[in-house]
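Visitor: Dropping the sequence and predicted coords here.
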Amino acid sequence: MPLLTLEQCRMHCRIDGDYDDAILDDLLAAATDAASAYLRRALFADQAALDLALDQLPQDMAAAVTGHEAAVAAANAETNAAKAKAMRDVADRRLAVATERSAQLLQGLPANDSIRAAVRLLLGHLYAHREAVVVSTHALDVPVGAAAIAMQLPFGVAALLDPYRLAATP
């Protein structure tokens, strides 16, 4: 379940009609993913969604471990050493991804107003500015003697998300 409805996204971006819904849906997913990655935590629309994911976690991890064991057994039976190593590497990577996802779920967070505001800011920025750099050729924006000016756009997202961010571990 997304953190915001399409109607909330349309209102925030001041869009009348549903002509940009597909874009908004993609940008909302990107904004939510960016917030989650920044926080190093899985984000959920509410506590019920988090609880559902946590309830499923033991079965998902058991399946990941079983899949890893089967893949390693298949790799051990492989006679080509390079192929066997690649099979083990893939199995290890898949288990590492499942383990990392598990850790993010265990630190999962139901979205609060600050997180939703940060996601809205990201969404609005992504919608209004399809590029990371704004280039202007407007006469009032350009210094004398310059043909154009480029500048990076600021974000207020970090200030909203910092209180909920987990510290990086070495």
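Guide: Good, I have the coordinates.
Visitor: Going by C-alpha atoms from here, please, whenever you check contacts or count neighbours.
Guide: Will do.
Visitor: Surely P2 is in contact with A45?
Guide: Yes: counting by CA atoms under 8 Å, A45 is a contact partner of P2 at 6.2 Å.
Visitor: More neighbours: which of the two?
Guide: A45 (16 against 13; other CA atoms under 10 Å).
Visitor: try this one next to it:
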Amino acid sequence: MSVISMTQARAHLRDPDDDDDYLQLLIDSAEQSAMSYLNRQVYADTQSMAEAVAIGAAGDNPMLSNAPFKSACLLILGHLYANREDVVGGISVAELPRGSQSLLTPYRVGWGI
């Protein structure tokens, strides 16, 4: 179950006309990217988290979605949507601060070495 709804994604991207399947792919990718950074599974609500815990599929340190997680996912979604290719040519490029990482870092577990 996605944490970001199609309505939220469309409002964030300010593009109500794009293909639903494509936008869902980007939503799923943004959410998975955020969860991979956190090293934990994130659930939309207590019921879905409880069901995952009951069948042993919640992983270590599962958490409920919160505002910083959703905001980080929307930032990642916006990046994926705006940059549809790996390479950009003929334009001036500047790196933006990693706002999504700043939002996610307090919830990250298993930093490693």
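Guide: Looks like it came in fine. Since we're looking at a predicted model, the values are computed, not measured.
Visitor: what residue is smack in the middle of structure 1?
Guide: Residue closest to the mean C-alpha point of structure 1, counted by CA atoms, centre = their mean, is D33 at 1.5 Å.
Visitor: ok but that one is inside a strand, no?
Guide: No: counting by DSSP: H, G, I helix; E, B strand; the rest coil, D33 of structure 1 is not part of a strand but helix.
Visitor: how many other residues sit next to A84 of structure 1?
Guide: Neighbour number of A84 of structure 1 under other CA under 10 Å is 19.
Visitor: ok, it touching A71?
Guide: No: contact criterion CA under 8 Å: A84 of structure 1 and A71 do not qualify, at 9.8 Å.
Visitor: Need the counterpart of A168 of structure 1 in structure 2.
Guide: When structure 2 is aligned by TM-score structural alignment, A168 of structure 1 is paired with W111.
Visitor: check which helix or strand covers that match.
Guide: Taking DSSP states H and E as the definition, W111 of structure 2 sits outside all helices and strands.
Visitor: any idea how far V119 of structure 1 is from A98 of structure 1?
Guide: 25 Å (CA to CA, to the nearest Å).
Visitor: T169 of structure 1 too?
Guide: T169 of structure 1 is 18 Å from A98 of structure 1, by CA to CA.
Visitor: quick one: which of those two has more around it?
Guide: For T169 of structure 1 versus A98, neighbours defined as other CA under 10 Å are more numerous around A98 (18 against 4).
Visitor: Under a three-state scheme, what state does that one occupy?
Guide: Strictly by three-state DSSP, A98 of structure 1 counts as helix.
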